[in-house]
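Undergrad: Just need the structure, nothing else, for what follows:
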Amino acid sequence: MDANTEWEPYRRELVVYCYRMLGSIHEAEDLTQETFLRAWKARDRYDERRASVRTWLYRIATNACLTALEGRARRPLPSGLGTASDDPDAPLVPDFEVPWLQPLPGRYLRPDDGDPQARATGRAGVRLAFVAATQLLPPRQRAVLVLRDVLQFSAAEVAGQLDTTTAAVNSSLQRARAALATASPREEDLREPSAGDVVERYVRAFEAADVATLVTLLTDDAVLEMPPVPLWYRGRVDYGRFMQRVFTLRPGMWRALPTTANGQPALAAYCPDGAGHRLHTLQIFTVTDAGIAHNVVFQDPAVFAAFELAPSL
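TA: Predicted coordinates for the structure are as follows:
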């Protein structure tokens, strides 16, 4: 078995799987490389009669992730740590001691091409709200949920990957589903990145620092949060008050470059800086038929590097 030819086609989907488990793109890339290293060492023990190469690699990746998660704190977003603020002038002090949930660059997601496996390793199960919610699950429950509901492995396959029984897998899956029943928006309520008319209008209002127009594009209870700052706001009024503060602090025309993250529409925001513009934030939107329901605003150099964003325009 030649790892370069046999395993490399699975790299991207394994990175996405490890990301779903760990909530960190950097750790997901490292764990995928660890998976290949473990597979190379165990290559002589692989039996194609017992499992496909893909199933075997996922077993190794699952064990690597579970080992990495031992004793780890979950990766939250600010809204998972405390109540919303109503003070638009609250100090913006980043807390890099918290292992914040990271976003997933769009380059890791396959376009829908009719292949159920490709769709499973695409947008399903990578939305920020879903990944944040799964962080609340014990790691083995998280693995069962992702392997069964997202990646569509059979209960028997998952039992083999986790060295447990089919009954235990089914029981874990029921508990995980119950825990996440109300944790994230229903899929049918969400808008795809291609249906980005609301986001396009948001971008125009954002670039013009037009808060009055910007807030009309939000749902009534829209959430704005800003890791690594442990601060978040809920509702059009407080969202708008905070954005007015941002534009007052950095007056002038902003620039916003569209992108995608976690299968969701996103933008890279550049603030006025002398004669040009400097990278300010990466913003990821949850869009429903009622408007923009959630904006997670990252201002983290590690996230900027993962998305390969230009530092200035």
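
Undergrad: use CA for all of it now, contacts and neighbours both
TA: Fine.

Undergrad: show me the contacts for Leu136.
TA: Leu136 is in contact with Arg74, counting by CA atoms under 8 Å, 6 or more residues apart in numbering.

Undergrad: Is it part of a helix or strand, or is it coil?
TA: Recorded secondary structure, Leu136: coil (DSSP: H, G, I helix; E, B strand; the rest coil).

Undergrad: Quick check: the gap between it and Ala179.
TA: For Leu136, the distance to Ala179 (CA to CA, to the nearest Å) stands at 9 Å.

Undergrad: please give me the structure for this one as well, since I'd like to look at both together:
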Amino acid sequence: MSLLAKEDNDFSALAEPYRRELLAHCYRMAGSLHDAEDLVQETLLRAWKSYDRFEGKSSLRTWLHRIATNTCLSALEGRQRRPLPTGLGAPSSDPTGELEQRGEVPWLEPLPDWVDDESDPSVIAGHRESVRLAFVAALQHLSPRQRAVLLLRDVLQWKSAEVAEAIGTTTVAVNSLLQRARAQLDAVRPSADDRLEEPESSETQDLLGRYIAAFESYDIDRLVELFTAEAIWEMPPFTGWYQGAHNIVTLIHQQCPAELPGDMRMIPLTANGQPAAAMYMRQGEVHVPFQLHVLDVQGGRVSHVVAFLDDSLFPKFGLPSAL
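TA: Alright, predicted model coming up:
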């Protein structure tokens, strides 16, 4: 089918294969799954309206990403960045202290994982690295325009001239924005040695199974042996973050509403290219959505957990409303 066909059905059929990568791109820009879904819808609407002017000088994929980038830039103008608690600048918290909740903060959100069975392993690895929670959190330290330039250049591998044309600036300006963005990102993102283990590896799956079993059996003390010594735990919308296996276990003992084995149930999954688990808490005769845990696994142990207390995320991950 020609890319220049102008029928609506042709456009839908041609654009649909790019929906998921457009979602990932908008998610990296916005740091929000909910916002990214809206931005993709707006992107496709804009593309459909202007499809009769698409001349095929670039690929349809490039054209759609250009529209998506500008849609994101317009939407993000004047908006707050989306942090995690560790990005607020405060020191680690006392696990025995009071929890402070800030629901008005637009917190970073996780992204459901997707990998095509036929994808090349290097493509899968590249996709996962580009949506890793720590990387997306680091992007939030950049201005939207810096984010756009860095993602188009370093993730999508566009040339500076292509980026300049896409966002309406000069190649010199693009190179300047990219240099500043890389410098800022290097100051906050994980180091090159900070590689995560693949979520589907047998070692990671075994660790995730033991992690889930510790919660479901309410053997919280067993978690100490699963965390690294300097592990971090954070749980937006609470502002505190906690470092060290023993501090994390103390926090869970102090604050977790569960009291008995079976009060918590968990479903294993993947998010942001990382092992994850959806936690359900007993409420009467059923278990209801409570937290969504996204784990960093390094050297056979858990080095970081972000436990999102946002039950509106559960349907986005295809999870049941109750167990």
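
Undergrad: burial of whatever residue of structure 2 lines up with Pro99 of structure 1, as a residue count?
TA: Here Pro99 of structure 1 is matched to Pro106 in structure 2, going by TM-score structural alignment. Neighbour count for Pro106 of structure 2, taken as other CA atoms under 10 Å: 17.

Undergrad: give me every residue that touches the closest residue to Pro106 of structure 2 other than its chain neighbours.
TA: Excluding its sequence neighbours, the residue lying closest to Pro106 of structure 2 (CA to CA, 6 or more residues apart in numbering) is Arg82, at 5.3 Å. Residues in contact with Arg82 of structure 2, defined by CA under 8 Å, 6+ apart, are 30-32, 105-108, 137, 140.

Undergrad: Give the buried residues for the biggest strand by length in structure 1.
TA: Longest strand of structure 1, by residue count under DSSP state E: strand 276-288. Under the neighbour-count criterion of 16 or more other CA atoms under 10 Å, strand 276-288 of structure 1 has 277-288 buried.

Undergrad: and stretch 149-166 of structure 2, which residues are buried?
TA: Residues 149-153, 158, 160, 162-164, 166 are the ones in stretch 149-166 of structure 2 that count as buried (16+ other CA under 10 Å).

Undergrad: do the same with stretch 297-307 of structure 2
TA: For stretch 297-307 of structure 2, a neighbour-count test (16+ other CA under 10 Å) marks 297-298, 301-307 as buried.

Undergrad: show me where structure 1 has strands.
TA: 218-226, 229-234, 255-261, 264-273, 276-288, 291-298.

Undergrad: Out of these, flag the one nearest Gly114 of structure 1.
TA: With CA to CA as the criterion, Gly114 of structure 1 lies closest to strand 264-273 of those, at 19.8 Å.

Undergrad: whereabouts in structure 2 does the closest one align?
TA: The aligned range for strand 264-273 of structure 1 in structure 2 is 274-283, by TM-score structural alignment.

Undergrad: now the matching stretch, how far from the chain's geometric center?
TA: Taking CA atoms, centre = their mean, to the nearest Å, one finds the center of stretch 274-283 of structure 2 at 17 Å from the center of the full chain.

Undergrad: Have a look at how far, on average, it is from structure 1.
TA: Compared with structure 1 after the fit, stretch 274-283 of structure 2 shows a mean deviation of 1.4 Å (mean CA distance after the TM-score superposition for structure 1).

Undergrad: Which residues are in contact with Gln264 of structure 1?
TA: 127, 192-193, 284-286.
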